[in-house]
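S.K.: Kindly return the folded structure for what I paste below:
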Amino acid sequence: MNRLVLVLTLALLSAGTAAAQVPADEVSEARAALEAGDLAAAVQRVEPWRERGDLPPAARAVIGAVDLELGQPSRALERLAPLADDPAADAFVLTAAGRAALALGQLERAGAYLERAVKLAPRSPAVRALGLLRGRQGRTVEAFQHLRPWALTHPEDYEARLAAALCAVELGRVPDAGKLLEGLSDDDPKVALLRGKWLFLSGDPRAAIELLRPRLAHAPPPLARDLRSVLAECYLRIGESEQAIEVLAGHVAGDPWLGLFLGRAYYQAGRLDEAAATLAPVAAGLDAGDETLAARGQSGLAGAVFLEYGRVLLTNGDAAGGLPYLERASKLRPDDRQVWQSLGQALVTVGRREEGMAALERFRQLVENEGSDLEIHEASDAAAEDPTGERVRQALKRFQRGEREKALAMLREEQKLAPEDLRPWLREVQLLLMMERHEVAAQAAAALVERFPQEPDVHYILGVAESANRHLEDAERAFRRALELAPGHTAALNDLAVILISQGRRDEARTLLQRVLALRPDDEMAKKNLERLEAAMAGG
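M.R.: Next up is the predicted model:
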């Protein structure tokens, strides 16, 4: 009798478990409906499941995602979190959990889930969600890194497109901003504002003024503030300081950026007392330690304000009053030549001549490194047209000045901003080789081959790195692949010939060097290598 009871009990438990299961095809259909944006169909599918007990993880994930779309993020996260915390969670679960956490203001948790989702599915909606989150956190480079490719492949996604354009503007990436704004209507005040900023960055402040000034009178407060900021910069750029004052006066209370622009406008207009009176409370509001300013994200603002206020006081005959602000500015903006010029003048004026001359020498060095005002203007134009190219050039300048790690950091940041552009990637490997970090250079070059398999220069730089490591077979393989892709790649022909010479394979080496000279008769290296090779072959 006991045996019969046990058998019946097991049978009932088995039947209950089977009843709780949801067919895999139903789960797939509900998930597909949800991903297609058909919330009604997804809801219709999942509602009968809610009464069941032991649902499979895939069904619980879909229910959680539906709850999120129904505006119930708390209930959604309650279901999704145990699934997302599993190291084996898929991108669907992680994305839904991340969005639910984001809706609840749990930003760090949301970021952790979405980062994992993006690694698993780098073209999924997780990319969009993570980009918007990073933008909300003020992490503009990371936001742009995610939002730009998403917006370009999903141009109908208006919110993501505007967010990507905002990032592009903030980063000064003029071509990207223009492409993202292309075709959008200026009837949307947000689009008009971004286009005005883009016009300013493109070197056309008058067009930006023409677009934005008529909108100022009827703009709501948050938009009016941004319009005033852009208009002030435009007027200051073209030397119309009185117009900038008209736009800003009476509207700067509690806004340090607008206060900075108004102080700058008064200074440009020669109204020094008003400039000082405007900047004094702004500077006082930023009177904190450098670490505190950095934690608040105000280091750049504080450096600009201290420079401006210090210059105003110096010009107005109060060098002693301006000196502390200029000294603070020199710590916050150590590469700003205006800071060192004004600081040097203030130090000399108060009788600290030796220190003043040292500051002026620093100013002279910066001018020498950066070039004349005309050269800086030309570089600014170049950056507007080709931000990646200018960034790579600036990194090389830093490297040449001995700032090697900063140069590498600049290149790596640019790789995030323009991942499809080969130049920052190649330059990083070249700089690593110049630093004799050969193993790291070879690893970076090998990763490049995975990213850009059809680029001959990538295979060539891998060959150079492998040669530096004395891995000659690997180097030869890389050079030959470069030549398969670009038979006229003279650098690969030259370097492959050198390897062959070292291995006694003289006939092929001579053929390669002759090919180089047929392509570039003035190639001195190839000439010398061929001369030495033929002399050696003649001598036996």
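
S.K.: Going by C-alpha atoms from here, please, whenever you check contacts or count neighbours.
M.R.: Noted.

S.K.: From the rest of the structure, what touches stretch 459-469?
M.R.: Residues outside stretch 459-469 that contact it (CA atoms under 8 Å, 6 or more residues apart in numbering): 426, 429-430, 433, 438-439, 441-442, 445-446, 449, 453, 472, 474-479, 481-482, 491-492, 495.

S.K.: residues in contact with the residue nearest to Leu293 when sequence neighbours are not counted?
M.R.: Nearest residue to Leu293, sequence neighbours excluded (CA to CA, 6 or more residues apart in numbering): Ser299, at 5.2 Å. Residues in contact with Ser299 (CA under 8 Å, 6+ apart) are 290, 293, 332.

S.K.: to compare against the first, here's another:
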Amino acid sequence: MTHFRTSCTGLTLIVLAASGGCGPSRTAPFSPSTSPRDTRVMVKPPESVAVESLLKGRRLADEGRAREALIEFERAIENNPLLVGAHLAAGDLYMQQGDTQMAAVRFERASSLAPGSFDAQFKYGQALQVLGQLVDAVRQYLKALAIKPNDFQANMNLGVAYLQLNEPENALRYADRAVKISPRDGQARTNLASVYSALNRHEEAVAEYLQSIELMPVSPEVLLNLADSLSKAGQFEQAINTLEQVVRTDPSAAAYERLGTAHFRIRRYDEAEQAFRKAMEIDPNHYPALNGVAVCLLNKYIWGDYAEDSYRAEAVRLIIRSTNIERRQPRIQALYDRYKSPR
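M.R.: I've put the predicted structure just below:
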């Protein structure tokens, strides 16, 4: 009789290999404490990190922690270069810190990413204007105004930019619109007055300067500009009164020189010379005052029938000083050529 040995084959072999024999398999009960742990680290997508950094940066900025806020805004940009809010927020802080160049970089990127964003276009224009890149600033302000035509600050800034470019005709439209939008804003009135003055529309300039003075604290600069327009409008007495107010509160070579000019225009030559000499005391190199005294002395020389040569000699010395400071004075040079030698 042939005997057969039982063998484990097929699927049974696999079981035996795992259990160590042909007998029944003994499987240990499942225990959570003995199961393998999941050691994978969950990594946040860069976009989420960027948003978190932006929000954290805003909180820090609100708390006055500008340096830490800026770090967060830059981290947001690093994780998501397309996050417009981060570019704008970083640009704002750079502007506050006086780093206009970096602010312009951030605002330029924001304006490219969001061409329909008023803030992006306007803030880039502001940075460019501070940097003196006026043609580019005008372009950005025009883009901003295409989005919000009646924005007060954009209209006012654009008017100033055109005036800085010596384009008062273009400035007028926007300076006037700013006043219409906010008629009680003194600075807008001052800007419009400056535009009218540049256009030689001095009566309108005077009206705007006077209104601006009623709306904001009076500054010497505004009073000086008002006096200039008063003089050019032929209102010399009013100009003198305005300039006397300036020299009482904030004396300067420019104020005394303009006071002298106003007196000279109404033939108060002694008062004119006194004011010019006062300007020279404050600033010996203020060449318009040197010219003023020289002209007064030459008048005395002429009216005295050329008898008192000391007037002519002093006038010539002052003219030489003046033209050494500012050479491009053809009319003053002509006086020198005429009176450099005694009669």
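
S.K.: Just give the TM-score of the two.
M.R.: The pair, once superposed, lands on a TM-score of 0.66 when counted by TM-score structural alignment, normalised by the length of structure 2; 284 aligned residues with a CA RMSD of 3.7 Å.

S.K.: Take the contacts of stretch 459-469 of structure 1 and keep only those in helices.
M.R.: Using DSSP state H, the subset of the contacts of stretch 459-469 of structure 1 located in helices is 426, 429-430, 433, 438-439, 441-442, 445-446, 449, 472, 474-479, 481-482, 491-492, 495.

S.K.: Need the contact partners of whatever helix or strand Leu343 of structure 1 lives in.
M.R.: Per DSSP states H and E: Leu343 of structure 1 is located in helix 337-349. Here helix 337-349 of structure 1 makes contact (CA under 8 Å, 6+ apart) with 307, 310-311, 314, 319-320, 322-323, 326-327, 329-330, 333, 353-360, 362-363, 366-367.

S.K.: gap between whichever helix or strand comes after it and the chain center?
M.R.: Counting by DSSP H and E, the element after helix 337-349 of structure 1 in chain order, helix or strand, is helix 353-370. Remark: helix 353-370 of structure 1 is offset 32 Å from the chain centroid, using CA atoms, centre = their mean, to the nearest Å.

S.K.: Helix 353-370 of structure 1 to helix 337-349, inter-axis angle?
M.R.: Taking axes from the mean of the first three to the mean of the last three CA atoms, to 10 degrees, one finds helix 353-370 of structure 1 and helix 337-349 inclined to each other by 160 degrees.

S.K.: The helix or strand just after helix 353-370 of structure 1 aligns to what range in structure 2?
M.R.: The element immediately downstream of helix 353-370 of structure 1 (helix or strand, assigned by DSSP H and E) is helix 373-385. On structure 2, no counterpart of helix 373-385 of structure 1 exists by TM-score structural alignment.

S.K.: contacting residues around helix 373-385 of structure 1?
M.R.: So helix 373-385 of structure 1 is contacted by 172-175, 201-203, 370, 389-391 (CA under 8 Å, 6+ apart).

S.K.: in it, what's buried?
M.R.: When burial is assessed from 16 or more other CA atoms under 10 Å, helix 373-385 of structure 1 yields the following buried residues: 379-381, 383-385.

S.K.: can you give me the helices in the stretch 1-150 of structure 1?
M.R.: Ranges of helices in the stretch 1-150 of structure 1, per DSSP state H, counting those that start in this stretch, are 2-20, 24-35, 39-46, 57-69, 73-84, 91-103, 107-120, 125-136, 140-153.

S.K.: Name the stretch among the ones you listed that sits most buried.
M.R.: For those, average neighbour numbers computed from mean count of other CA atoms under 10 Å are highest in helix 91-103, which has a mean of 26.

S.K.: other SSEs contacting that helix?
M.R.: Applying 3 or more CA pairs under 8 Å, 6 or more residues apart in numbering; DSSP states H and E, we find helix 91-103 of structure 1 packed against helix 57-69, helix 73-84, helix 107-120, helix 125-136.

S.K.: and that helix, how far from structure 2 on average?
M.R.: The superposed helix 91-103 of structure 1 is, by mean CA distance after the TM-score superposition for structure 1, a mean 2.2 Å from where its aligned residues fall in structure 2.
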